[in-house]
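[1] Prediction below, plus the sequence it came from.
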Amino acid sequence: CDPKADSTINLLGGEPLRPVMNYMREEDEEPERLEDISKEGFGGVLCIETGGPTPGLGCAGRGIIATFQLLEDLKLFETWKPDVVLYDVLGDVVCGGFAASIREGYAEKILVVTSGEMMAL
């Protein structure tokens, strides 16, 4: 969840990825296929960007939860069967941030990683 939607840009060789929230705003519907919102990046990593709400409107935490629910609907975890799932979320989101992934049961542990470098992932 990042309004700049550049968490996966290094994994995708500098190519931007259309965020889930942008897709839903622009298409006025949820994506029907995982391929509509994802790209396979370096090392076979499946990349998905949540993005953020329209500036000044909405709540980034709700965007995180909406994306989690969408990934369940698209059967991401059953299809890809990932060994590890990384969420790069803002820690300062008042209405959820990284706490949303634990509260909603999508994560068991949180590791806080900070970096002065561009895109820690």
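    Noted; the coordinates are in hand. Numbering: from 1, shown residues only.
[2] hey, let's count contacts and neighbours off CA atoms from now on
    Fine.
[3] and Lys39, that's in a strand?
    Yes. Counting by DSSP: H, G, I helix; E, B strand; the rest coil, one finds Lys39 located in a strand.
[4] any idea how far Ile48 is from it?
    Relative to Ile48, Lys39 is positioned 7 Å away (criterion: CA to CA, to the nearest Å).
[5] what about those two, which has more around it?
    Ile48 (25 against 21; other CA atoms under 10 Å).
[6] For the closest residue to the more buried one other than its chain neighbours, give its distance to Leu70.
    Nearest residue to Ile48 in three dimensions, chain neighbours excluded: Ser38, at 4.9 Å (CA to CA, 6 or more residues apart in numbering). To Leu70, Ser38 is 12 Å away according to CA to CA.
[7] putting a second one here so we can go through both:
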Amino acid sequence: MVSAISEGIKISIETMFQEQYSNAENDHFMFAYKINIENLTDFPVQLMSRKWFIFDSIGETRIVEGEGVVGLKPILTPNESYTYVSGCQLKSEIGSMRGKYSMLNLHTERLFDVEIPEFELIVPFKLN
């Protein structure tokens, strides 16, 4: 698990290779990731958008941006957390992701960015 705190928001990430949805012969490697977002501030926040940088070891980097996460813009009160699961497809067995969430302080209506720490996406047999 990878964890980091940025702007008072703790991001923790677990990754899982999805063998049943992958096909090595077609350069299709599917990964799931579970993210827990914990509000360690003393004010409520709302996750407004995300921006991902997805690196594939074939030398390709993709940028994915959008509103909310998994179709939602969750609100987290102080000490509350929100967990979701999503996925990423790579063309190789090794890659990584990093990014940022744009959060809204619901007291001041100020937007601020929370860094999502880099995490690896590796097919388990590549670790041997």
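    Noted; the coordinates are in hand. Fair warning: this is a prediction, and the values are worked out from it, not measured in the lab.
[8] Once they're superposed, what TM-score comes out?
    Between these two chains, after superposing, the TM-score reads 0.31 (TM-score structural alignment, normalised by the length of structure 1); 66 aligned residues with a CA RMSD of 4.7 Å.
[9] one step back: wait, the residue nearest to Ile48 of structure 1 sits on Cys47?
    Yes. Assessed by CA atoms under 8 Å, Ser38 of structure 1 is found in contact with Cys47 at 5.5 Å.
[10] Could I get the full set of strands for structure 2?
    For structure 2, the strands defined by DSSP state E cover 2-6, 9-17, 29-39, 45-56, 60-67, 75-76, 81-90, 94-105, 111-122.
[11] okay if I get those strands as TSV plus mean neighbour count?
    Shown next, in TSV, are the strands of structure 2 (neighbours: other CA atoms under 10 Å):
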stretch	mean neighbour count
strand 2-6	15
strand 9-17	19
strand 29-39	20
strand 45-56	20
strand 60-67	13
strand 75-76	20
strand 81-90	15
strand 94-105	19
strand 111-122	19
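[12] my read: Met103 of structure 2 touches Leu76, true?
    No. Look at Met103 of structure 2 against Leu76 with CA under 8 Å: they stay out of range, at 10.2 Å.
[13] Pull up the overlap in contacts between the two.
    With contacts defined as CA atoms under 8 Å, 6 or more residues apart in numbering, the residues shared by Met103 of structure 2 and Leu76 are Val45, Gln46.
[14] Find residues that contact each of Ser38 and Leu70 of structure 1.
    Counting by CA under 8 Å, 6+ apart, Ser38 of structure 1 and Leu70 have no shared contacts at all.
[15] and the helix or strand where Gly63 of structure 1 lies, which residues are buried?
    Counting by DSSP states H and E, the element that carries Gly63 of structure 1 is helix 60-73. Of all the residues in helix 60-73 of structure 1, those buried under the rule 16 or more other CA atoms under 10 Å are Ala60, Gly61, Arg62, Gly63, Ile64, Ile65, Thr67, Phe68, Leu70, Leu71.
[16] now the first one: how far from Cys47 of structure 1?
    When you say that, I think you mean Ala60 of structure 1. Using CA to CA, we find Ala60 of structure 1 at a distance of 19 Å from Cys47 of structure 1.
[17] Excluding chain neighbours, give the residue nearest to Ile54 of structure 2 in space.
    Using CA to CA, 6+ apart and skipping residues adjacent in sequence, the residue nearest Ile54 of structure 2 is Met97, 4.6 Å away.
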